[in-house]
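S.K.: sequence and predicted model, in that order:
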Amino acid sequence: MQNNKSIRYSRHYSLPGFGKEKQELLEKSKVLVIGAGGLGCPVLQYLTAAGIGTLGIVDGDKVELSNLQRQVLFSMDDIGHSKAEIAEKKMKLLNPEVKFKVYREFLNHENAIEIIREFDVVVDGTDNFNSRYLINDVAVMLGKPVVFGSILGFEGQVSVFNWGEKGPTYRCVFPEAPDPLNSPSCSELGVIGILPGMIGSFQANEVIKICTGIGQPLSGKLLIYNALTNGQITLSVSQIPENKKVQNLDATNFVCNSPSNGLEVSIEEFLQDEDYWKEKIIDLRSKGEFHQFNRGGRNLPLQKLAIQFKELEKGREILLVCQSGQRSQKAMEFLMDNGYKNVKHLKGGLQGLEDN
């Protein structure tokens, strides 16, 4: 086994300033990767190859065809299967010396502390603000550093939060989540396929630096990368001491991957009675998307909903639709917060209807 290690990690052993000593530190480290999607895939691949001792994988999602454009760990054969389980299976083939702990569930306020407390470093590969605030607050409570990454369009961000006593937290950079109607996701605005690989590689590098003590982690700094220009800027971030005093979790602040409690209409339900639903559709996509493909109804882009929602009758049944189902869920929550009770949204969005 020792001989195998000397071959597998020979480039680390011969690397000045790294060597066998730093490699042994990696082998003793426990790293939790939350999200096995665009960012999580390259992070898992590079950390597994590097020889991290224990890797945790948290993801309750399944592989979809639309993932394959950027989540290059997966293939056509994996569609419909658990991302976390597929990731573990393939990473064991890459490096059987690494131990894996797999959580086939989404992180929430009930399981976050129990899961995160077992690891030395947390990698945030999530794609929504609620999850990021939850990860941040639990990490502050438990004293764990968080390697943060985010991607959208052609731009990505990387930072290290909660590193030591003076390290800023996620809340020091983003004190409050933006209005959900003005915070589009990758499924809405898209993302260039190569970008998650680049930002995820940055994240893996930060993990290795933290675990081995080499270099200087991106604590107190927010690196922003632009794929169109290959430009990078690094912003300085100051700690707000109050943000290091989190002592408990308020469950109402962390509705991650929240179920719709029967307020979703499935593709199958829609197709069974399309004429019934067609009269109730509010299509939240842009005008261009609407004219390219639609199933009728009124086109009211999400960005205009906050201004024009009062035009909608509160008593009538409403079916909100968009391309993937994410915008429609945001809009449903917004309307319900404003007194609309008879609102549903199309689960999975219109992309599931284009071939029907």
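M.R.: Perfect, thanks for sending it.
S.K.: okay, CA-based contacts and neighbour counts for the rest of this
M.R.: Fine.
S.K.: where's residue 308, which helix or strand?
M.R.: helix 302-308 (DSSP states H and E).
S.K.: what helices and strands are in contact with that helix?
M.R.: On a contact count with 3 or more Cα pairs under 8 Å, 6 or more residues apart in numbering; DSSP states H and E, helix 302-308 meets helix 326-337.
S.K.: what residues sit buried inside the helix holding residue 308?
M.R.: The neighbour-count check on helix 302-308 (16 or more other Cα atoms under 10 Å) flags 302-303, 305 as buried.
S.K.: what's the distance between that helix and the middle of its chain?
M.R.: Distance, stretch centre to chain centre, for helix 302-308: 26 Å (Cα atoms, centre = their mean, to the nearest Å).
S.K.: before we move on, back to that, just put the buried residues of helix 302-308 in TSV and tack on distance to residue 242.
M.R.: Converted to TSV, the buried residues of helix 302-308 look like this (distance: Cα to Cα, whole Å):
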residue	distance to residue 242
302	35
303	34
305	35
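S.K.: who's in contact with the nearest residue to residue 40 once chain neighbours are set aside?
M.R.: Nearest residue to residue 40, sequence neighbours excluded (Cα to Cα, 6 or more residues apart in numbering): residue 125, at 5.4 Å. Taking Cα atoms under 8 Å, 6 or more residues apart in numbering as the criterion, residue 125 is in contact with 33-40, 148-150.
S.K.: comparison target, given below:
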Amino acid sequence: MIFTKEELERYSRHLIIPDFNIEGQRKLKAAKVLVVGSGGLGAPLLSYLVAAGVGNIGIVDFDTVDESNLQRQILFTVDDVERPKVEAAAERLRKQNPFVNIKTYNTVLTSQNALDIIKDYDVVADGTDNFPTRYLVNDACVLLNKVNVYASIFRFEGQASVFNYTDKDGSVGPNYRDLFPSPPPPGLVPSCAEGGVLGVLPGILGSLQANEVIKVITGIGETLSGRLFLFDALSFETRTLKIHRNPDNPLNGENPTQAELIDYEQFCGIPTQEEKSKVKEISARELYELIEGKKDFQLLDVREPYEYDIANLGGELIPLNQIEEQAERVASNKQVIVHCRSGKRSQQAIKQLEKKHGFTNLYNLRGGLLAWAEEIDDRVAKY
């Protein structure tokens, strides 16, 4: 592996570390790392991998840059809003280090394409924010015998680990399914878009991911394989828990039952399009016409009080986690429009009320306040 004079100058602070030196830098330059997600975790992760000189980096992301991303996704600027994230990220990263090869995948990672994309890489770094993709990335890495460097964040807390790592003795460490054999019920754990996240937290966890990726590639130090690192940004407390292989793991336990990728939306209990369509919906425009026409209906907001204080449509507030115990406040003799920020929590609220209390007059505001901001009044989107 040959370095130019410019590269040697760029990486000089690595080269003078006795336990790293030119051999470690050669391993970085030869490595191929796939980063899934270029958002909160992916932004610092990609920045430090590129700066460190990882020679070949792939980026998978289907999303576009939104103004709400700029609070924590430090790869992007206001000029990138509405651009594909992989496009904006690659442009910025190439300017950061022209000696790194960057390949982009502007697509959703699915059971159909995951194996084809991941097979060409040595290490996968998971920067996703949803359970179906986490299980998909994990399973693909196990099936392809790839290392999975994992992190996740929520509000003020984060965690990180290294999955499916083969140590110097040839022993394979635990993977995500050993830690979480099954996903939580849908809606129990909100995404960052629904629950929020302290802006600096993904920077901390994404940097830790980059550190683990570099250790995996170069072989220096001890990775987080077999351990789960927990970080609380408010108390500045950390814990490290041990993780063990689960003999019942369906992928590589004592009696494996899964040899291919599955439907991860179904596995995580995410409603199919057909199931979603069973919930009656109303558009933002239709709601606006009901309000302007002074029709008799109830508007129900199932977000949290702090969200309501920031922006609301004047509806009655009953947070999702209180909806069943306060069902008597929901009208049964007229149309009830239920909404949240994006339409996910309100859909869940409707299903709970219909199943437990037999309501038949509930309608979900399709797209929630985000749709209202897009179609009717953009002032409610500024939170």
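M.R.: Nice, thanks for sending it over. Keep in mind that what you see is a predicted model, and the values were worked out from it rather than measured.
S.K.: show me where the stretch 101-250 of the second structure has helices.
M.R.: Here the stretch 101-250 of the second structure has its helices, by DSSP state H, counting those that start in this stretch, at 114-118, 131-144, 176-179, 192-195, 201-218.
S.K.: which other residues reach the helix holding residue 308 of the first structure?
M.R.: Applying Cα under 8 Å, 6+ apart, the set of residues contacting helix 302-308 of the first structure is 181-182, 284-286, 327, 331.
S.K.: ok, now stretch 339-352 of the first structure?
M.R.: Contacts for stretch 339-352 of the first structure (Cα under 8 Å, 6+ apart): 263-267, 270, 294, 314-326, 328-329, 332, 335-336.
S.K.: show me where the first structure has strands.
M.R.: 30-34, 54-58, 99-103, 121-124, 146-152, 155-161, 221-226, 231-236, 264-265, 281-283, 298-299, 318-321, 343-346 (DSSP state E).
S.K.: mind putting the ones you listed in TSV, mean neighbour count and distance to residue 87 of the first structure included?
M.R.: What follows is the strands of the first structure, written out as TSV (neighbours: other Cα atoms under 10 Å; distance: least, Cα to Cα, whole Å):
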stretch	mean neighbour count	distance to residue 87 of the first structure
strand 30-34	24	11
strand 54-58	24	8
strand 99-103	18	9
strand 121-124	25	15
strand 146-152	25	19
strand 155-161	24	23
strand 221-226	19	27
strand 231-236	12	30
strand 264-265	20	29
strand 281-283	23	36
strand 298-299	18	39
strand 318-321	26	32
strand 343-346	24	29
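S.K.: can you list these in a markdown table and add distance to residue 247 of the first structure?
M.R.: Output for these, formatted as a markdown table (distance: least, Cα to Cα, whole Å):
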| stretch | distance to residue 247 of the first structure |
| --- | --- |
| strand 30-34 | 21 |
| strand 54-58 | 23 |
| strand 99-103 | 25 |
| strand 121-124 | 19 |
| strand 146-152 | 17 |
| strand 155-161 | 17 |
| strand 221-226 | 25 |
| strand 231-236 | 26 |
| strand 264-265 | 35 |
| strand 281-283 | 42 |
| strand 298-299 | 45 |
| strand 318-321 | 38 |
| strand 343-346 | 36 |
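S.K.: ok, and the closest non-adjacent residue to residue 105 of the second structure?
M.R.: residue 60 (4.7 Å).
S.K.: give the equivalent position in the first structure for the one you found.
M.R.: In the first structure, the residue equivalent to residue 60 of the second structure is residue 58, according to TM-score structural alignment.
S.K.: residue contacts, the alignment partner in the second structure of residue 73 of the first structure?
M.R.: Under the alignment (TM-score structural alignment), residue 73 of the first structure pairs with residue 75 in the second structure. For residue 75 of the second structure, the contacting residues are 43-44, 47, 88-89, 92, by Cα under 8 Å, 6+ apart.
S.K.: and the residues you listed, which is closest to residue 133 of the second structure?
M.R.: Set against residue 133 of the second structure, the nearest of the contacts of residue 75 of the second structure by Cα to Cα is residue 43 (17.9 Å).
S.K.: might you report the residue contacts of the corresponding residue of the first structure for that closest one?
M.R.: Superposed on the first structure with TM-score structural alignment, residue 43 of the second structure falls opposite residue 41. Neighbour list for residue 41 of the first structure: 71-73, 87, 197, 200 [criterion: Cα under 8 Å, 6+ apart].
S.K.: between those, which is nearest residue 354 of the first structure?
M.R.: Using Cα to Cα, residue 71 is the member of the contacts of residue 41 of the first structure that sits closest to residue 354 of the first structure, with 23.1 Å.
S.K.: ok, the residue nearest to residue 105 of the second structure to residue 198 of the second structure distance?
M.R.: Between residue 60 of the second structure and residue 198 of the second structure the computed distance is 24 Å (Cα to Cα, to the nearest Å).
S.K.: so what's the residue lying closest to residue 371 of the second structure once chain neighbours are set aside up against?
M.R.: Nearest non-adjacent residue to residue 371 of the second structure, counting by Cα to Cα, 6+ apart: residue 284, 6.3 Å away. When contacts are counted by Cα under 8 Å, 6+ apart, residue 284 of the second structure touches 365-368, 371-372, 375-376.
S.K.: quick revisit: closest to residue 107 of the first structure among the contacts of residue 125 of the first structure?
M.R.: Distances from residue 107 of the first structure to those, taken as Cα to Cα, are shortest for residue 34 (7.8 Å).
S.K.: could you find the closest non-adjacent residue to the closest one?
M.R.: Per Cα to Cα, 6+ apart, closest to residue 34 of the first structure is residue 58, 4.8 Å.
S.K.: if anything else comes up later, I'll come back, but that's it for now.
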